[in-house]
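[1] No letters, just coordinates:
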């Protein structure tokens, strides 16, 4: 279902507090993340090791790659620490009632 370029990906209840949910928007893997009361959408693929970021820990507005420990800012996709040096795309999020909608029009890359 598309709404002005936004696609419903899950409900708010599907996303753990300070956690992530891996979803697909078309063929694009996206991690929908809740941190510090906000919801973010970020590429679900680490720019360093190409593993799912949604399987990592979420804390203080960042998500950690479970494989090598790189952390990415949820708001910008920028790596906070090595070994990752390249950012991951982030996507626009809208909340409509209990529905979480994501647009693949990249906010930052």
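    All right, it came through fine. None of these values were measured; they are calculated from a predicted model. Residues are numbered from 1 along each chain as shown.

[2] only C-alpha atoms for contact and neighbour calcs from this point on.
    Noted.

[3] For the most centrally placed residue in the chain, which non-adjacent residue is closest in space?
    The centroid of the chain falls nearest to residue 42 when counting by C-alpha atoms, centre = their mean (2.7 Å). Using C-alpha to C-alpha, 6 or more residues apart in numbering and skipping the chain neighbours, the partner closest in space to residue 42 is residue 90 (4.2 Å).

[4] here comes the other one, which I'd like you to weigh against the first:
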């Protein structure tokens, strides 16, 4: 696993999602703050090929801004059609005021 810096603690507010580009990765990440915790996933919707960071968090789900499908932020499970394919979720750790995603190495 590779530790990837996603943001600093305090850069996101409760209920916020942000797109993060990390050096060495082609795809962007979406970083969420929900219930006082940080979560991370791929930023690209598995259905509509659009950035989820432009979506809205409602009841623990991120809603895609293109077709209004949704995913569970904690599990990645597709929860609202037309989304059917789960979203890739990454483990997150908070260390020394930084939020890291733990990403499998190729």
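    Arrived safely. Treat the numbers as computed from the prediction; the structure is a model and nothing was measured.

[5] I'd guessed the residue nearest to residue 42 of structure 1 sits against residue 76; true?
    Yes: contact criterion C-alpha atoms under 8 Å: residue 90 of structure 1 and residue 76 qualify, at 6.4 Å.

[6] Of those two, give the one with the bigger neighbour count.
    residue 90 (26 against 18; other C-alpha atoms under 10 Å).

[7] give the contact list for the more buried one.
    40-43, 74-77, 106-109 (C-alpha atoms under 8 Å, 6 or more residues apart in numbering).

[8] all helices for structure 2, in order.
    Assigned by DSSP state H, the helices in structure 2 number zero.

[9] From residue 7 of structure 2, how far out is the residue in structure 2 sticking out farthest from the centre?
    What lies farthest from the middle of structure 2 is residue 96; by C-alpha atoms, centre = their mean that is 21.1 Å. Separation of residue 96 of structure 2 from residue 7 of structure 2 (C-alpha to C-alpha, to the nearest Å) stands at 12 Å.

[10] for residue 65 of structure 2, same thing?
    From residue 65 of structure 2 to residue 7 of structure 2 the distance is 23 Å (C-alpha to C-alpha).

[11] can you check residue 74 of structure 2 too?
    Counting by C-alpha to C-alpha - residue 74 of structure 2 and residue 7 of structure 2 are separated by 18 Å.
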